[in-house]
Structure formats: structure tokens, C-alpha cells
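Peer 1: How does the following fold in three dimensions:
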Amino acid sequence: MLILGIESSCDETGVALVRSDGQALPTLLSHALYSQVAMHVAYGGVVPELASRDHIRRVIPLAREVMAEAQRTLQDVDVVAYTRGPGLAGALLVGAGVACALGAALNKPVLGVHHLEGHLLSPFLSEDPPEFPFVALLVSGGHTQLMRVDGVGRYELLGETIDDAAGEAFDKSAKLMGLGYPGGPALSKLAEQGDPAAFKLPRPLLHSGNLDFSFAGLKTAVMTQAKKLGGDLEVRKADLAASTEAAIVEVLLKKSLTALRETGLKRLVVAGGVGANRHLREQLNAACKRQSVRVHYPELHLCTDNGAMIAMAAAMRLQSGEGGMAQAQPRYSFDVKPRWPLAELA
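Peer 2: A predicted model of the protein is given here:
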């Protein structure tokens, strides 16, 4: 079975082709990705209308590229999968519309996929795929969550952010330091030159007794510190960046270890854009090694939004029988879910 996946939830257009034989893990045959970062830089963030228009321009050429690389034709595709949510409504509608039009033209079933489930299952595309059950740390865009994962579609929410997510804390703090867009990667790169102990910044909810997160207070502390530095901010910026990164990483690390201890599980999956952070990976790897816990990540190039994770999630749903075949039908009316809690998935 060949599954074509389309991702268009925000500012990356991704298309991928995955093969599933119904037994072993699905295999990624080809994928292509176009990032809109250069277009949005001038605005300091993602402009939804521009994002939607660019998805329209990119998705068909990317699909052609993917099929050519895999040496397959669209007629070979068995299921067309797309990101149904969460994300920007207009951007989601582009991917959903193209997927359903392709399905109708080819007389093939379509399947809407949860964006976060795509991230959650993306480590199964790596050379070292995990095994169920595991604790998952999802750190993608506006989402920071800890989940217990017992199988495809079997997710238990352990904790989540009550305000800003980790990715937002990176981006907003970077903006306060004048680092521009996209802020998170810029802050992390600058942090390599700084002292993570230079400034005492808060670790919100670190000792809350639960697995929830909060990063809004950290952003406020960064703003206060930047104002205090005044004209000295430029020369101390690397130290402030390093201290900010250290605060975010410590909270993610400690909460993840607590989740592992409380569930008794010995396997951790880290997925989403923040999962590419070098400091976070180093800290998690060292701490989990001490506790004989296996840690799994997506390949670095698959940490951000991409079509491969959507095709993979669809393939694993179809393979597992968790509602996939029932949902993948040749019905081509569609809707999207800009807000769609992962816990709602059956």
C-alpha cells in the first residue's frame, strides 16, 4: 500500500510517499519540503494569508517531485493523507482541498491526520525506532505536552502547558533580545557563546507536583532582565540567551524524568521542532542514560513540520486498525480542525 501525505498546517509545505506492507514498520520512499521562513522574515512572524497562498503554489510541484523521486505515478497511490488540524485554518484548507481533489480524481480514499500525532509517531521513521509503550514529550510550536503512549491512537495526557509553550518561549524571548524571526533557532545558536548561569531566571512550575508546564513567566523575566541591562544588552545578549535556554531545558528535562518515574516506563520519545535543540538532547541523553532509559528522536531533518510524518501516521493508523480504514473512505467533502486536542483522537 502506498500512502501520499500532505502537510500544510503552518509555514512549511511537505509532501511524502510511504509504503506499508501491513506487517513491518512503513517505509519512507521519498519526501520534499518547502519552508516559507524567508518570506515571513520581513513580518517578524507567520502571516496566515501569505502562508495559505504559498501552500497553493508549492504543493503540486512538491507532489510531482516526490512521485518522480520514488519512480511512481499518482495512479499507484492507494490512500491520500493530509493534515486535518490543528494549525492555521486557511493553510489547513489548502492541504485538505488538494488531498480530497486528488482522491476524487484518482478514485482513492483520503484520510485526515492529526498534526501532533504525526510528530508523535515521526521517530518511527528513524534508524532507531521506539517500541510501545513510551512517554512522549511533544514540543512543537504552540504545544508542549507529556503523553503516555500505549499504541497508535492510545494516548493519555499526563501534562501540558497552561500558557506559553516551550517553542513560544524560545521565539518570544528571542524577539525581546532583538534576534528576529525565526527566533528559537537564532536564540539557541547565540546561546552556544554564552554562560547559562549568568542570569538567574525562573523555572515555572518546576516543583508544582504535577506534569503541567508554564513558560509565560519566563518570557516576562527575560523582558525584565533585558530592560535592566539597557545599553549593556548587546554585550550580554549571549549570556541572556544561554540562561533562557537553560531554564527551558531544565523544566522540560525534570518534567520528563518525573513522567518516566510516575509511569514506570523506560522509554522516552521526544518529538517536535524544539526536539532538535542540541542542549535539550544532550541533557536528556545524559540523564536518561543514568536511569537506564532509552531516548528516541526523529531524524533532525524531520523534527519540523513535514509530509513524511503525516504519511507515516496515516500508514500506522491504517496498519493498526485504529479507525484508519473506517476513516479512509472515498468521500471527498472535508473540514479542518484548527484547534484539535490530541486527547480527542480515538
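Peer 1: alpha carbons only for contacts and neighbour counts from here, please
Peer 2: Noted.
Peer 1: Contacts only, for the closest residue in space to Pro26 that isn't next to it in sequence.
Peer 2: Leaving aside its chain neighbours, Pro26 sits nearest to Ser20 (4.4 Å; criterion: Cα to Cα, 6 or more residues apart in numbering). Residues in contact with Ser20 (Cα atoms under 8 Å, 6 or more residues apart in numbering) are 1-3, 26-27, 315, 319.
Peer 1: from the residues you listed, which would you call buried?
Peer 2: By neighbour count, with 16 or more other Cα atoms under 10 Å, the contacts of Ser20 hold 2-3, 26-27, 315, 319 as buried.
Peer 1: Closest one of those residues to Ile60?
Peer 2: Ile3 (15.9 Å; Cα to Cα).
Peer 1: Pull up the gap between the closest one and Ile310, please.
Peer 2: 9 Å (Cα to Cα, to the nearest Å).
Peer 1: Find residues that contact each of those two.
Peer 2: With Cα under 8 Å, 6+ apart as the test, Ile3 and Ile310 both reach Ala81.
Peer 1: what sits against Met223?
Peer 2: 173, 176.
Peer 1: what about 7 Å?
Peer 2: Met223 sits next to Leu176 when contact means Cα atoms under 7 Å, 6 or more residues apart in numbering.
Peer 1: where does it land in three-state SS?
Peer 2: Under DSSP: H, G, I helix; E, B strand; the rest coil, Met223 falls in the helix class.
Peer 1: related to what we said a few turns ago, which of the contacts of Ser20 fall in helices?
Peer 2: The helices, defined by DSSP state H, take in 315, 319 from these.
Peer 1: I'd like the structure of this one too, to check against the first:
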Amino acid sequence: MPVILAIESSCDETSASVCVDGRILSNVIANQTIHEAYGGVVPELASRVHQQNIVPAVQQALLNAKVHKNDIDAVAFTRGPGLLGSLLVGVSFAKAFALARNLPLIDINHMQAHILAHFIADEKPKFPFLCLTVSGGHTQIVLVKDYFDMEIIGQTLDDAAGEAMDKTSKILGLPYPGGPLIDKNARLGNPDAYKFPEPQIPGYDFSFSGLKTAILYFIRDNVAKNPDFIQENIADICASVEKRIATILLNKLKRAAEEYGIQDIALAGGVSANTGLREGLKNLCAEKGWNCFIPKFEYCTDNAAMIAIAGHYKYLQGEFVGQDVSPMARMPFGS
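Peer 2: As a prediction, the model looks like this:
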């Protein structure tokens, strides 16, 4: 019955979690509001705030789980990918905690952990399954054959879907973080009000740079005609952008599922918290008779629970690393 302490610090959330025998007993997330003034994450500030948050987050995770530090069997941590300074804080803490208590270390790939978040719930997808992983920096369709046997069959060639949403929010003058505000406004708008182009990329790869440019020119041209265009139509704009991004993602996912003959379809990553995308996948799976798996909201964005569950399965396989381990900002997916 392994007891895993997990640390996540890849971007601007400092998170700690405790997992006992594959059950998540706590998941503490400390957000960083300092970046709101800059309209995006400032890496140097993020790493400094991680230093302030990491000890209290771990203490609270242990308290919430009612687990003593002497009961910990291993320490799992995000090794990458992510912001190097932010990763360094989490990796350093994990190494120090493990060294002080003579515990094994488990390094976790952040993107693989997003996928393995589906194994926190009671209803789990069966291997093999397809997972659409969508975040601010990544957009991937992954064929998941086993816990750590995963193959990327499609990915973004340039910008990620989450980045397209963030860029749209900036164009519209929405405060950071803009993704949740796009979602909120979209619920009040008409998703068919405006038509945005769908990139014609071969295979299962994605591209969102052209869509970002199309949105920019659309807003520019309409504001030139009517300075109040954004304020008068923000709900319809958000709903239309959200629908186009969702259809780009789901059309590729549908084709992949049909070609590979897979019926268990999963959604992961920060953008999987988007209401339009979640509902779109549910409707697609209902139409095709597929099984749909979407994590709870708290496990969609960056969190240590997904690192903990990934650490649990690595612990069972005896996959540990030494004290010479270092963070990897561009950690390969297969690592």
C-alpha cells in the first residue's frame, strides 16, 4: 500500500498531493495571482512564488490526507515539460525531502500525467484508448496502450488550442487568465453568429496560427467600422471562436477513433475544463456509441493529484531516479 507524496510546479500553480494505494487523499493547489497585472505568466516571478508556496502546500496536503511525513514511501514530482525555473523549485524540494528521509524519487512527465488523471476516478478507460490532450502549450491526440506506453499520433505544428483562446481573450481586452472568461461569455452567445476558418492540415496534426490571425483581422476590421463592436457582440464572438476551436479538435479526434477502431475516448489538459469542448465530446461519443471520459475540473488544470497517480503506477513498476536527476523544460513525451 504505497503512500506517495507528489509535487507539481511546471508553470504557475504550486500543488501537492498525497496518494495512498492509488487513492487521492488530498490535492492542494496554490494559484499565483501576481501574473494578472502582466496579462500572462512571467517565468521569473512564477519561480519566486513557487518558493513561497511549496512548503505550505505540502504541509496542507499532509494535513488534509491525515498522513505523517514518516508514512511517505516515495516522492513523485514533475520533471518536465514546463518553465525551467518553476520546475527547478519543485524538483529541488522533492530531492531534498527524499534525501532527508531516504526515500525513492519518481520523475513524472507532465503531459503523461494529464492522461493518467483519468485513473483517479472509479470509472477508468480501458486500454487501448485515445486521449485528446489540450492545454496552453500542447495539443495532442495520444494512443494510450498502457500506463506508460503512449504514442502521439497527432499534435500541433505551431500554436496550441489553449494559446488560441488566450490570444483571443487578449484581442478582446479580457483580463488574464482569459480562457475561463471566453467560456463564461460563450455560454451567453450564439456559436453560429460568426464563421471562422478551419485549417486543412493533413493527418491528425493541428495548426492554430492561421485561426489566430483570422480572429485578429476579423476583430480589427469590424472595430474599424464600429468602435463598440466587441462590447456589443462579445458573447457571440466568444461562442463562435469556442465552437471553431472545438470542431477543429473533435473532427480530428473523430477520424482517429474511426481509423483505429477505438471506443474509449478521453479528454485531458487545462483546456478540457472548457464547457463547449466537454459538451462537444460528450455529444460526439453519444452519437457514435463511444465511451467518454473527462476528469473532474480540479484534475483538468495543472495539479499534483495527476502526478501522484502517475507516481503510484511507476512505484508499482519500480521505476525510480537518483539524486542526480534534473528538470527538463522540453522533456520528450516518451520519457
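Peer 1: thinking again about what came up before, and which of the contacts of Ser20 of structure 1 is nearest to Arg57 of structure 1?
Peer 2: The closest of the contacts of Ser20 of structure 1, once distances to Arg57 of structure 1 are taken by Cα to Cα, is Ile3, at 22.0 Å.
Peer 1: Quick one: neighbours of Pro128 of structure 2, just the number.
Peer 2: 19 (other Cα atoms under 10 Å).
Peer 1: Please list all residues in contact with the most centrally placed residue in structure 1.
Peer 2: Nearest to the mean C-alpha position of structure 1, by Cα atoms, centre = their mean, lies Gly272 at 2.9 Å. Residues counted as contacts of Gly272 of structure 1 (Cα under 7 Å, 6+ apart) are 119, 138-140, 303-304.
Peer 1: Going through those, which ones are buried?
Peer 2: Applying 16+ other Cα under 10 Å to these flags 119, 138-140, 303-304 as buried.
Peer 1: would a markdown table of those with distance to Ala68 of structure 1 and secondary structure be doable?
Peer 2: Below are the buried ones among the contacts of Gly272 of structure 1 laid out as a markdown table (distance: Cα to Cα, whole Å; DSSP: H, G, I helix; E, B strand; the rest coil):
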| residue | distance to Ala68 of structure 1 | secondary structure |
| --- | --- | --- |
| His119 | 25 | helix |
| Leu138 | 33 | strand |
| Val139 | 33 | strand |
| Ser140 | 30 | strand |
| Cys303 | 24 | coil |
| Thr304 | 23 | coil |
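Peer 1: Next, give me the two most distant ones among the residues you listed.
Peer 2: Leu138 and Thr304 (11.8 Å).
Peer 1: element containing whichever residue in structure 1 pairs up with Asn283 of structure 2, please.
Peer 2: Correspondence of Asn283 of structure 2 to structure 1, assessed by TM-score structural alignment: Ala286. Taking DSSP states H and E as the criterion, Ala286 of structure 1 maps to helix 278-290.
Peer 1: mean distance, that helix to its aligned residues in structure 2?
Peer 2: Comparison of helix 278-290 of structure 1 with structure 2 after fitting gives an average deviation of 1.2 Å (mean Cα distance after the TM-score superposition for structure 1).
Peer 1: And the contacts of that helix?
Peer 2: Against helix 278-290 of structure 1 from outside (Cα under 7 Å, 6+ apart): 249, 253, 294-295.
Peer 1: what do you get for stretch 112-130 of structure 2?
Peer 2: 23, 131, 141-146, 262, 264-266, 268-269, 293, 295, 299, 306-307, 309-310.
Peer 1: I'd guess Asn70 of structure 2 is in a helix, am I close?
Peer 2: Yes: assessed by three-state DSSP, Asn70 of structure 2 belongs to a helix.
Peer 1: Map it onto structure 1.
Peer 2: Under the alignment by TM-score structural alignment, Asn70 of structure 2 pairs with Gln75 in structure 1.
Peer 1: Repeat that for Ala96 of structure 2.
Peer 2: Checking with TM-score structural alignment, Ala96 of structure 2 has Ala101 as its match.
Peer 1: For its match, give me its contacts.
Peer 2: By Cα under 7 Å, 6+ apart, Ala101 of structure 1 has no neighbours at all.
Peer 1: could you pull out the strands for the stretch 51-200 of structure 2?
Peer 2: For the stretch 51-200 of structure 2, the strands defined by DSSP state E, counting those that start in this stretch occupy 74-80, 105-109, 129-134, 139-146, 149-155.
Peer 1: any idea which of these is most buried?
Peer 2: strand 74-80 (a mean of 29; mean count of other Cα atoms under 10 Å).
Peer 1: quick one: it to structure 1 mean distance?
Peer 2: Mean for strand 74-80 of structure 2 is 0.4 Å (mean Cα distance after the TM-score superposition for structure 1).
Peer 1: and that strand, what does it pack onto?
Peer 2: Strand 74-80 of structure 2 is packed against strand 3-8, helix 84-101, strand 105-109, helix 304-316, with contacts defined by 3 or more Cα pairs under 7 Å, 6 or more residues apart in numbering; DSSP states H and E.
Peer 1: Pick the most buried one from those.
Peer 2: strand 3-8 (a mean of 31).
Peer 1: how about Pro52 of structure 2, what's its partner in structure 1?
Peer 2: One correction, residue 52 of structure 2 is Gln, not Pro. Gln52 of structure 2 maps onto Arg57 in structure 1, by TM-score structural alignment.
Peer 1: same thing with Ile24 of structure 2?
Peer 2: In structure 1, Ile24 of structure 2 lands on Leu28 (TM-score structural alignment).
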